[in-house]
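**Q** I need the structure of the sequence given here:
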Amino acid sequence: MRLSELGEKEIVNLDNGARMGLLIDADIVFDKETGKIHSLIAPERKIGFKFLGIEQNGIEIPWSAIRKIGYDMIIVEFDS
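**A** Just a heads-up that it's a prediction; the model follows:
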């Protein structure tokens, strides 16, 4: 699978069914020494603060929390 194919996948939390956004909008944190993916940082989906110009932190999802990468979504098991 190519990275370009992953970008449009929706990140969905198995724990509560919440849609956490698209992978293309998330940041990927790599381990500098090994090159392995450490975690994803999904942006928070709260609209009110965005209009006020307040920058928000995202939700960090450990790579180990990913349970399945499907055709159109990425399932994570993450207690947020």
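
**Q** only C-alpha atoms for contact and neighbour calcs from this point on.
**A** Fine.

**Q** on contacts alone, who are the packing partners of the longest strand belonging to the chain?
**A** Longest strand in the chain by number of residues (criterion: DSSP state E): strand 37-42. The contact analysis (3 or more C-alpha pairs under 8 Å, 6 or more residues apart in numbering; DSSP states H and E) places strand 37-42 against strand 27-30, strand 59-62.

**Q** Another for comparison:
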Amino acid sequence: MRLSELSGKEIVDVKKAERLGVLGQTDLEINEGTGQIQALLIPSLKWFGFRKQGVEIRVPWQHIKKIGSDMIIIDVPEED
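**A** Next up, the predicted model:
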């Protein structure tokens, strides 16, 4: 799958049944040595289209359960 094919897909948390963002408005954490995507970095607050610095949700790649035609389903374990 190409990165351009991921762009525009909604990111949905399966446990909370909530929309976290849209890929394209998120950042990717990439391993410089291997070129593999390590995590999605999703800004959690926006104000008039601007990101609030330092506030983001990090979703490790292994928590992505399914990439569909319209959305990416993630399953992040609850923090204790």
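
**Q** TM-score for these two?
**A** The TM-score (TM-score structural alignment, normalised by the length of the first structure) is 0.82; 76 aligned residues with a C-alpha RMSD of 2.0 Å.

**Q** circling back: return the most buried member of the helices and strands packed on strand 37-42 of the first structure.
**A** strand 59-62 (a mean of 18; mean count of other C-alpha atoms under 10 Å).

**Q** Would you check the span in the second structure matched by it?
**A** Mapping strand 59-62 of the first structure onto the second structure (TM-score structural alignment) gives residues 57-60.

**Q** Show me the contact partners of the matching stretch.
**A** 38-44, 76 (C-alpha atoms under 8 Å, 6 or more residues apart in numbering).

**Q** so how far does it sit from its counterpart in the first structure?
**A** When the first structure is overlaid, stretch 57-60 of the second structure sits 0.2 Å from its aligned residues on average, using mean C-alpha distance after the TM-score superposition for the first structure.

**Q** Report the distance from that stretch to the chain centre.
**A** 7 Å (C-alpha atoms, centre = their mean, to the nearest Å).

**Q** Show me where the second structure has its strands.
**A** Taking DSSP E, the strands of the second structure run over residues 10-13, 18-22, 27-30, 37-43, 46-47, 50-51, 56-60, 64-67, 71-74.

**Q** got those as JSON lines, with distance to residue 3 of the second structure columns?
**A** Output for the strands of the second structure, formatted as JSON lines (distance: least, C-alpha to C-alpha, whole Å):
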{"stretch": "strand 10-13", "distance to residue 3 of the second structure": "14"}
{"stretch": "strand 18-22", "distance to residue 3 of the second structure": "13"}
{"stretch": "strand 27-30", "distance to residue 3 of the second structure": "10"}
{"stretch": "strand 37-43", "distance to residue 3 of the second structure": "10"}
{"stretch": "strand 46-47", "distance to residue 3 of the second structure": "24"}
{"stretch": "strand 50-51", "distance to residue 3 of the second structure": "22"}
{"stretch": "strand 56-60", "distance to residue 3 of the second structure": "17"}
{"stretch": "strand 64-67", "distance to residue 3 of the second structure": "12"}
{"stretch": "strand 71-74", "distance to residue 3 of the second structure": "13"}
